[in-house]
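what follows is a predicted structure for the sequence shown.
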Amino acid sequence: MRILIATDAWTPQVNGVVQTVSQVVAQLTEQGHEVRVIHPGLFNTIPCPTYPEIRLAMWPFTRLRNELNRFKPQAVHVVTEGPIGLAMRLLAHGRKLPFTTAYHTQFPEYVKARSGIPIRFTAALLRWFHRPSRAVMVPTQSVINTLKSRGLSNCVLWQRGVDVNRFNPQQSAASKHLSYSPRDLPLDDAQQVELLRRLNACSVEKPVFLYAGRVAVEKNLDAFLSLELPGEKWIAGDGPARKALEKQYPEARWFGMLNHVALAELYKKADVFVFPSMTDTFGLVLLEAMASGCPVAAFPVNGPLDVVGNSGAGVLDWNLKTAAMAALKIERKVPLEHARSFTWKNCAEQFQGYLAPIGISASVPKQVQAIHKPISNRP
């Protein structure tokens, strides 16, 4: 099948959207599908307001139209609601081509956190954007329920996965030797070794509470950094709020942006992964931490409720300090086993099952049963 994917999020960005789409593309390509990804790197770009690290494509309409004519896709999927996603949505809808979309980001909540604009205005725009979609792929059931309450009835569950070859509790060769050789240690890299040397050269006061991800206002990091906890707080990641937070909380260890190989070392060394966000649709970092044997502490909100739920792999509590301290008591084998039930293979199979083939009359694609049953501790 020829599959055209339009996305405003792509490398060199490092986030859950890019990770998900990259993994799905790899899985589909391995299965023999021809996948064409239209991304910002193919266009002239401008920095996203308030988030210059993200580049937005300028005038993508013409190229997307030409790509539709040349590639002749048998399925079209729109990943994001940015300029590329909007142009593809308008083109496909205008040509009466069936297409699917995805809901990766809680834009109404993000926009409100950044600007104060009421949720109802952004929710109305998203409702307009996704309404023609044959299936809006959403990562958790709780977010589906939220979208349904806002007038979107065409949502389907599309879960995520984790690469257990990359994120696991096993000691790496680099951590044993503190050296890097592309010939002798092909699975290690220079950033990983530099991180390990940095940690080895300083004393670490246990326990270690770790956050990894974007450092931005919508991630609610103050709720974590302001806690009075024993041991140390580690922050891995970058974003527009980093400078201000680093100045406000100098006692935390700030590691900056890390690649996945280096980040995997932090997950192994941390005692609890603290996830203070209240606006995420899923939170891939939750799976990465748990696959490394690190239990989770989070608020009982969309994302953690579905990924952790009542599995015992973490503690969800409106008092984040209570959750963090209680998570210290969880045996590391519990989150490890829970995370292994989420695979990228299953994610790609669900994605393919939801696609709306062009030229075949269909309404919403048949619901693909989630191989991992959603977990919820909601009453």
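Nice, I can see it.

going by C-alpha atoms from here, please, whenever you check contacts or count neighbours.
OK.

find the residue at the geometric middle of this protein.
residue 16 (2.2 Å; CA atoms, centre = their mean).

residues in contact with it?
283, 284 (CA atoms under 8 Å, 6 or more residues apart in numbering).

tell me how far it lies from residue 161.
11 Å (CA to CA, to the nearest Å).

pull up the overlap in contacts between these two.
Joint contacts of residue 16 and residue 161 (CA under 8 Å, 6+ apart) are residue 284.

mind listing the helices for the stretch 201-350 of the chain?
Ranges of helices in the stretch 201-350 of the chain, per DSSP state H, counting those that start in this stretch, are 222-225, 242-248, 260-269, 284-291, 304-307, 320-327, 333-339, 344-354.

packing partners of the longest one?
In terms of contacts (3 or more CA pairs under 8 Å, 6 or more residues apart in numbering; DSSP states H and E), helix 344-354 is packed against helix 16-30.

the helix it packs on to helix 284-291, inter-axis angle?
For helix 16-30 against helix 284-291, the angle between stretch directions is 70 degrees (axes from the mean of the first three to the mean of the last three CA atoms, to 10 degrees).

could you give the angle of helix 16-30 to helix 344-354?
80 degrees.

right, and the helix or strand after helix 16-30?
strand 34-38 (DSSP states H and E).

now do that following strand: everything it contacts.
Counting by CA under 8 Å, 6+ apart, 1, 2, 3, 4, 5, 6, 7, 25, 28, 29, 64, 84 sit against strand 34-38.

and of those residues, the nearest to residue 206?
Taking CA to CA as the measure, residue 206 lies nearest residue 25 of the contacts of strand 34-38, at 39.7 Å.

ok, and the closest non-adjacent residue to that closest one?
With CA to CA, 6 or more residues apart in numbering as the criterion, residue 25 has its nearest non-adjacent residue at 6.8 Å, and that residue is residue 35.

okay, one more to line up with it:
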Amino acid sequence: MSSILIVTDAWRPQINGVVRSLERTASELEKIGVRVEFLTPADFRTLPCPTYPEIRLSLAHKGMVRRRIKAHGCEHLHIATEGPLGLMSASIARNWNMPFTTSYHTRFPEYVSARLPIPLAWSYGWLRRFHNSGQGCMVATRSLEDDLRARGFKHLQRWSRGVDEHAFQPFEGSVLPADLPRPIFMNVGRVAVEKNIEAFLELDLPGSKVVVGDGPQLESLKRKYPDVHFTGSKVDEELARHYASADVFVFPSLTDTFGNVLLEALACGVPVAAFPVMGPLDVIGETGAGVLSENLQEAALAALDIPRDHCRQVALNYTWAASAMQFLNNAEEAHRGQPDGLEAA
């Protein structure tokens, strides 16, 4: 396969796992000669999403999207999100009898139910129809695959994630204020209600708590937890140095499908404490690089004893090159009309 068009409603200036995964996948595919194009909100006028102003919703109609898809002239269409651009692109592909794949990055029904009284069954029914209309739905982990299959999703394909082991590494020294008492318990990610950050902030832990990231809940959490050190958003080497300054990475989310931040923390030599749910179960599991427990306080304290070099070795099992090849194989499989290769493997 020589060219792929990726349609995504999640794009910069957003800083999240979806955007990073798509960018790194494209970069790795281009290294092996695959042309990758993107159709994103950057191509259209946008308006801010209610409650999430950093998310921009495209003001495009189907004719505009149809012309863009045709102009890119790519061999395969991959739809990464279920937003306005993703929905219109899927409709166009179906009308053209054009094979396409999707990916399930976000537990959207759980995100919605955290804000609105909408039954999970309604949201999952809508998502099931969307993803089942393509020739393959890419999922990051076995836990997610099992969950979606039980809900009636079909044509599931595995697409794991990677970590940049050169960017994320165990830096010497700390970029945090010297007067922050040790140990440092840190969370990195979008500061929003679905990330369950308060489950971390409410823990009775020694030392200090640090939250790295931005989001709609940031200001209210700052007011509620004045003893917590909030750094705001960090990127590139500055982000990696913040990870490396921590003693334990605490991941309280109950809704992430994978958690790229888990790999980034491990690559920086930082052990993980998390609940035993989708994402941590798949990434940490029985590796010994973290502690999973329904008692997050006990997990965080126990993780202090994990060797940092072991954490990095576990992270090195995940590469973006391998992730990109999975993605490419899934796209080719969908074109051959064998989207159920995962089950057969």
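Received, thanks. Keep in mind that what you see is a predicted model, and the values were worked out from it rather than measured.

need the contacts of strand 34-38 of the first structure in JSON lines with neighbour count, can you?
Formatted as JSON lines, those follow (neighbours: other CA atoms under 10 Å):
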{"residue": "1", "neighbour count": "13"}
{"residue": "2", "neighbour count": "16"}
{"residue": "3", "neighbour count": "22"}
{"residue": "4", "neighbour count": "23"}
{"residue": "5", "neighbour count": "22"}
{"residue": "6", "neighbour count": "27"}
{"residue": "7", "neighbour count": "24"}
{"residue": "25", "neighbour count": "19"}
{"residue": "28", "neighbour count": "19"}
{"residue": "29", "neighbour count": "12"}
{"residue": "64", "neighbour count": "18"}
{"residue": "84", "neighbour count": "28"}
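
residue 295 of the first structure -> the second structure?
Matched to the second structure by TM-score structural alignment, residue 295 of the first structure sits across from residue 271.

in this structure its match contacts residue 311, no?
Yes - using CA atoms under 8 Å, residue 271 of the second structure is in contact with residue 311, at 5.9 Å.

between the two, tell me which one has more neighbours.
Taking other CA atoms under 10 Å, residue 271 of the second structure and residue 311 do not tie; residue 271 has more neighbours (31 against 24).

residue ranges of the strands in the stretch 151-300 of the second structure, please?
Taking DSSP state E, counting those that start in this stretch, the strands of the stretch 151-300 of the second structure run over residues 156-158, 184-188, 208-212, 229-232, 248-251, 272-274, 290-292.

format these as TSV; extra columns: distance to residue 302 of the second structure and mean neighbour count.
Output for the strands of the stretch 151-300 of the second structure, formatted as TSV (distance: least, CA to CA, whole Å; neighbours: other CA atoms under 10 Å):
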stretch	distance to residue 302 of the second structure	mean neighbour count
strand 156-158	32	27
strand 184-188	12	25
strand 208-212	16	21
strand 229-232	22	16
strand 248-251	10	30
strand 272-274	8	30
strand 290-292	7	28
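
okay if I get the ones you listed as TSV plus distance to residue 330 of the second structure?
Below are these laid out as TSV (distance: least, CA to CA, whole Å):
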stretch	distance to residue 330 of the second structure
strand 156-158	7
strand 184-188	30
strand 208-212	34
strand 229-232	37
strand 248-251	30
strand 272-274	30
strand 290-292	31
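
of all the ones you listed, which one is nearest residue 97 of the second structure?
Proximity to residue 97 of the second structure (CA to CA) singles out strand 156-158 among the strands of the stretch 151-300 of the second structure, at 19.9 Å.

show me what the closest one packs onto, helices and strands only.
Using 3+ CA pairs under 8 Å, 6+ apart: strand 156-158 of the second structure touches strand 136-139, helix 142-150, helix 320-335, helix 341-344.

what range in the first structure does the second one sit on?
This means helix 142-150 of the second structure. Counting by TM-score structural alignment, helix 142-150 of the second structure sits on residues 141-149 of the first structure.

mean deviation, the matching stretch versus the second structure?
Compared with the second structure after fitting, stretch 141-149 of the first structure has a mean deviation of 0.7 Å; criterion: mean CA distance after the TM-score superposition for the first structure.

what comes up buried for that stretch?
Going by neighbour count (16 or more other CA atoms under 10 Å), the buried part of stretch 141-149 of the first structure is 141, 142, 143, 144, 147.
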